[in-house]
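Novice: Build me a structure from this.
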Amino acid sequence: MSWKGMEMELERDVWPYVLPFPVDVKKRRLVWKILQSKVGMGILARLNVEKPTYQKELIKRLPYSNKSIIEYLKLMVSAKIVEQGMEKAKIRERNVWVKWYKPTKLGRWLILFLKSPREISEETLKETVEELFQIYSANIVEFCQKYDLDIEYFHQVLDEKFLEEWKRETPEIKPEVAVFGSASLDLYGSIERLPKPDETAYIEISDVYPGGMGANVAVALSRLGVPVAFITKIGADHAGRLLLENFRRNKVNLSNLKIERGKTSLQTLILFDSEGKRRIMVLGRPNTAISITSPEEIDWKLLKYSKIVYIGETFVEVASTIADFAKNLGKIVIYRPGVPYLKLGIERIKEVIEHTEIFILNEIGWAELKKNSKEKISSIADLQRHGPQTIILTKGMLGCEIWDGEKHKIYPVPKKLIKKFKIVDATGAGDSFSAAFIKKLLEGGSFEEAVRFAQVAACITCSRFGASPAFPTLEEIVENLS
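Specialist: This next block holds a predicted model:
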């Protein structure tokens, strides 16, 4: 039977602590005797976790005979639940010796079992949970070595449960935009030059930022005050934790985010050479969680709530189903697949773009689409014949061009924006542009208004390092719009 098959789903109201018991049989029997007794349980409930408890206080507070209380305190000492001691105290002008009891590690665990977490100080709770984790980690290592089990499984389970809990605590806001795409952890590094064949080069990783085209669009939209849901997959790993934390911080609806145990989250290496030129490499593995892989994984009600459905780097077979469903609901479908998908040629993406209202691509992607299509695609009109009547071609700091039906207009980036916002890192500029463009469309703005708004957002993003941390707020764009 597989480990996955052996897993048991526990109710959410089970006690939040795992309780270890002594290996020694005699001590274990003593513990059970104490736990089965009203006197023993009464004493445990009255013991202070953080400081000694005096015998006379227990006798005074508990509704049992002195003999019974003292008998069970002795049993607790024998079972190593408490340690005892004596100290001098001044009572009625007399110095007397008083007996005290203090919980051992086992005692603290038993007391925590009986108390609500709210009754325990944060410091004690943290210390006790850390002790428990240390013990169980050591036991799991021993268990894996003894029975030849993969310890990576336990790492993945811990990551998965942690991520699922974070996801569960994220508010499920009703979205105006549903975003499909990938999430990636961006590793920023520097290199003097690319190595020659068989040469070793040192890459220094200087910064790590949450990224991924679809994820960036979702975060940028939320930062502009747009309720947004992001539909994707991430791995149950360290990178997944960083990505999920970023979504939580930016209030993105994660109800349809899939966390996959046994898979790694996508990572991207962004290298800057000595001249400041940027090279981007996606680090994939056979088990990388890239995006949604089946229509069955989609919560379709999120699309019903939304006014706009944005499809980014999503597997073509799934993207075509999403676009078809959204179009039939009367939603605005925006498709921006990125260069790797455009390299597949028009034949592979035509079932997506035939349901697309707005198709966004950059100059590199446009060149790759023309080069890799078996069908002759030489003009935007050729592209429009496949469905999308509005096509936006972004050209970096040169601006963009928009074809809307037979209308064609060029929008250069205003010189004042170029002068004010010097390019530091262009990563995420297209994502920021797309999000701001969508924001303006939701407000009923024209294409021209949406482009001007989006250009400000992209310029601000380029003036800062990282993608997600660089996205502007609505106030920043409005301030620089004039």
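
Novice: drop to CA atoms for contacts and neighbour counts, all remaining ones
Specialist: Fine.

Novice: which one's the longest helix in this protein?
Specialist: Ranked by number of residues, the top helix in the chain under DSSP state H is helix 122-147.

Novice: Just checking, which helix or strand succeeds it along the chain?
Specialist: Where DSSP states H and E defines the elements, the next helix or strand beyond helix 122-147 is helix 151-169.

Novice: any residues touching that following helix, and which ones?
Specialist: 140-141, 144, 236-238, 240-241, 244-245, 248, 254-255, 259-262 (C-alpha atoms under 8 Å, 6 or more residues apart in numbering).

Novice: ok, now stretch 196-212?
Specialist: With C-alpha under 8 Å, 6+ apart as the contact definition, stretch 196-212 has outside contacts at 181-191, 194-195, 242-243, 246, 428, 466-469.

Novice: Helices - which of those land there?
Specialist: Going by DSSP H, the helices hold 242-243, 246 from these.

Novice: Just confirm Val39 contacts Ile70, I think it does.
Specialist: No. Taking contacts as C-alpha atoms under 8 Å, Val39 lies outside contact range of Ile70: 10.0 Å.

Novice: between the two, who's got more neighbours?
Specialist: Val39 (21 against 15; other C-alpha atoms under 10 Å).

Novice: Narrow the contacts of helix 151-169 to those that are buried.
Specialist: Buried subset of the contacts of helix 151-169 (neighbour count, 16 or more other C-alpha atoms under 10 Å): 236-237, 240-241, 244, 248, 254-255, 259-262.

Novice: quick one: buried residues of the particular helix or strand that has Ala436 in it?
Specialist: Using DSSP H and E, Ala436 falls within helix 429-442. If you call a residue buried by 16+ other C-alpha under 10 Å, then helix 429-442 has these buried ones: 429-441.

Novice: what do you get for stretch 382-401?
Specialist: 383-384, 386-397, 399-401.

Novice: hmm, back to that, going by neighbour count, which residues in the longest helix of the chain are buried?
Specialist: 125, 128, 132.

Novice: swap in stretch 198-212?
Specialist: 208-212.

Novice: gap between the helix or strand hosting Leu271 and the chain center?
Specialist: According to DSSP H and E, Leu271 maps onto strand 264-272. Using C-alpha atoms, centre = their mean, to the nearest Å, the mean C-alpha position of strand 264-272 is found 16 Å from that of the whole chain.

Novice: Stretch 314-328 now?
Specialist: 25 Å.

Novice: Likewise for stretch 146-155?
Specialist: With C-alpha atoms, centre = their mean as the basis, the mean position of stretch 146-155 lies at 25 Å from the chain mean.

Novice: start to end distance for that stretch?
Specialist: One end of stretch 146-155 sits 18 Å from the other (C-alpha to C-alpha, to the nearest Å).

Novice: Show me what counts as buried in it.
Specialist: Using 16+ other C-alpha under 10 Å, none of the residues of stretch 146-155 count as buried.

Novice: The structure of the following sequence is requested for comparison with the preceding one:
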Amino acid sequence: MSVVVFGSINMDLVARTPRLPAPGETLTGHSFETVPGGKGANQAVAVARLGVPTQMVGRVGQDAFGQELLKGLKASNVECDRVLIDPATHSGVAVIAVDDASENNIILVPGANGQVDERDVDRLKPVLPQAKVLMLQLEIPLPMVVAAAKAAKDAGVMVMLDPAPARSDLPNELYPLIDIMTPNQVETSQLVGFAVDDLQTAAKAAHVLHQRGIQTVITKLGKLGAFCITPEETFEIPIFPVQAIDTVAAGDAFNGGLAAALAAGLNWKEATRQASAVAAISVTRLGAQPSLPTREELEEFLKMRSEE
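Specialist: From the prediction side, this is the model:
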């Protein structure tokens, strides 16, 4: 079964600095590079590199960044026939600062992503019957996220929402349409209205989201691992200890690993463990899409960790 991603496609403009700047401060950085990104595109590449057929639906601008973004997606075997080249605007960009401690801050300029509308949902609908999972994020207009989730529900497709960037105003009608939500600590806190900083508060938050209609909640807790609550079971998955150098795409890597595992028929514990492994590999490499592992790299990583 395939995975369809409906979401953002950005060019990341990455500056590396000794530390993140304070308001009004100018810092001299180490380096600068342009890296294909966007939560939607990152997650599509993460799935495709794991060998699962993947379709991207979204928009880029009619500019040099747009052409480069499509080229990068296709190089990772992501099907892009339903990505619209929008002549009326520029491609989405993310301006990212990364410091020596691997922390980052991001300024997002939506561009073409902000123009996603009902016509894009119409382009999405014909590919849903062949899909196992529809992956959604919040870097496109929220009404289109809701419309895409409804279309997937009508087609009997599993809906996975990564509620990022963090926001607290998700409409009530969206929650029952979501089969799987994968928030991190900040996103979870925004959604439930209280701080989520350990396993106990993650469990409390997951139950709140479950009561709103979400079937499965997998909360990403950084160094504490992941907390998962499904209709049948509750469990924790610890992280794989690694030396992190760049955390930019860790969440997208996790989601891609999870969707690929579910499309392959793995159970929740196996799927969440695979997601954690994909994220662990990604943070040991620089960049967003360049950090995402292949199926062979994932299998080798898991084999080595099982032998330790």
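
Novice: still on that earlier bit, after the helix holding Ala436 of the first structure, heading C-terminal, what element do we hit next?
Specialist: helix 447-462.

Novice: Tell me the spacing between Val109 of the second structure and Phe65 of the second structure.
Specialist: Here the criterion is C-alpha to C-alpha. By it, Val109 of the second structure lies 13 Å from Phe65 of the second structure.

Novice: my bad, should have said Val159 of the second structure
Specialist: Separation of Val159 of the second structure from Phe65 of the second structure (C-alpha to C-alpha): 29 Å.

Novice: go on, Val186 of the second structure?
Specialist: From Val186 of the second structure to Phe65 of the second structure the distance is 30 Å (C-alpha to C-alpha).

Novice: re the thing from before, what's the most distant pair in the buried ones among the contacts of helix 151-169 of the first structure?
Specialist: Farthest pair in these (C-alpha to C-alpha) is Arg248 and Gly262. Separation: 22.8 Å.

Novice: re earlier: filter the contacts of stretch 196-212 of the first structure down to the buried ones and hand me the ChimeraX line.
Specialist: Filtering these down to the buried ones (16+ other C-alpha under 10 Å) takes a single ChimeraX command:
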select :181,182,183,184,185,186,187,188,189,190,191,242,243,246,428,466,467,468,469
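
Novice: show me what contacts the residue most central in space within the second structure?
Specialist: The residue lying closest to the centre of the second structure (C-alpha atoms, centre = their mean) is Asp252, at 3.2 Å. Applying C-alpha under 8 Å, 6+ apart to Asp252 of the second structure gives the contacts 39, 42-43, 46, 279.

Novice: Keep only those of the residues you listed that are in strands.
Specialist: Secondary structure from DSSP state E places none of those in strands.

Novice: can I get those residues in TSV with neighbour count and distance to Ile180 of the second structure?
Specialist: Below are these laid out as TSV (neighbours: other C-alpha atoms under 10 Å; distance: C-alpha to C-alpha, whole Å):
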residue	neighbour count	distance to Ile180 of the second structure
Lys39	28	16
Asn42	30	18
Gln43	35	15
Ala46	36	17
Ala279	27	18
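
Novice: With neighbour numbers in mind, choose between Val109 and Phe65 of the second structure.
Specialist: Using other C-alpha under 10 Å, the more surrounded residue of Val109 of the second structure and Phe65 is Phe65, with 21 against 17.

Novice: The more buried one touches Ser91, doesn't it?
Specialist: Yes. Judged on C-alpha under 8 Å, Phe65 of the second structure makes contact with Ser91 at a distance of 6.4 Å.

Novice: in the first structure, what residues pair with the helix or strand containing Val145 of the second structure?
Specialist: Per DSSP H and E, Val145 of the second structure falls inside helix 142-154. Per the alignment by TM-score structural alignment, helix 142-154 of the second structure matches residues 316-328 in the first structure.

Novice: on average, how far is that stretch from the matching bit in the second structure?
Specialist: Stretch 316-328 of the first structure differs from its equivalent in the second structure by a mean of 1.3 Å after superposition (mean C-alpha distance after the TM-score superposition for the first structure).

Novice: Using neighbour counts, pick out the buried residues of that stretch.
Specialist: Those would be 316, 318-327, for stretch 316-328 of the first structure by 16+ other C-alpha under 10 Å.

Novice: likewise stretch 367-374 of the first structure?
Specialist: 367-373.

Novice: likewise stretch 222-241 of the second structure?
Specialist: 225-230, 234, 236-237, 239-240.

Novice: from those, which is closest to Asn267 of the second structure?
Specialist: Among those, and counting by C-alpha to C-alpha, the member closest to Asn267 of the second structure is Thr230, at 11.1 Å.

Novice: Map that closest one onto the first structure.
Specialist: Per TM-score structural alignment, Thr230 of the second structure is aligned with Asp404.

Novice: same deal with Val60 of the second structure?
Specialist: Aligned partner of Val60 of the second structure by TM-score structural alignment: Ile234.

Novice: before we move on, back to that, aligned counterpart of the residue nearest to the centre of the second structure in the first structure, please.
Specialist: Using TM-score structural alignment, the equivalent of Asp252 of the second structure in the first structure is Asp431.

Novice: how far away is that match from Ser184 of the first structure?
Specialist: Asp431 of the first structure is 13 Å from Ser184 of the first structure, by C-alpha to C-alpha.

Novice: same check, this time on Leu110 of the first structure
Specialist: For Leu110 of the first structure, the distance to Ser184 of the first structure - C-alpha to C-alpha - is 43 Å.

Novice: got it, and Trp403 of the first structure?
Specialist: From Trp403 of the first structure to Ser184 of the first structure the distance is 31 Å (C-alpha to C-alpha).

Novice: same thing with Ala435 of the first structure?
Specialist: 18 Å.

Novice: How about Gly211 of the first structure?
Specialist: Gly211 of the first structure sits 5 Å away from Ser184 of the first structure, going by C-alpha to C-alpha.

Novice: Could you do Met76 of the first structure as well?
Specialist: When distance is defined by C-alpha to C-alpha, Met76 of the first structure is 53 Å away from Ser184 of the first structure.

Novice: so what's the closest residue in space to Asp404 of the first structure that isn't next to it in sequence up against?
Specialist: Of all residues not flanking Asp404 of the first structure in the chain, Thr390 sits nearest, at 4.4 Å (C-alpha to C-alpha, 6 or more residues apart in numbering). Neighbour list for Thr390 of the first structure: 357-359, 384, 402-405 [criterion: C-alpha under 8 Å, 6+ apart].

Novice: what does Val242 of the second structure give?
Specialist: So Val242 of the second structure contacts 280-281, 284 (C-alpha under 8 Å, 6+ apart).
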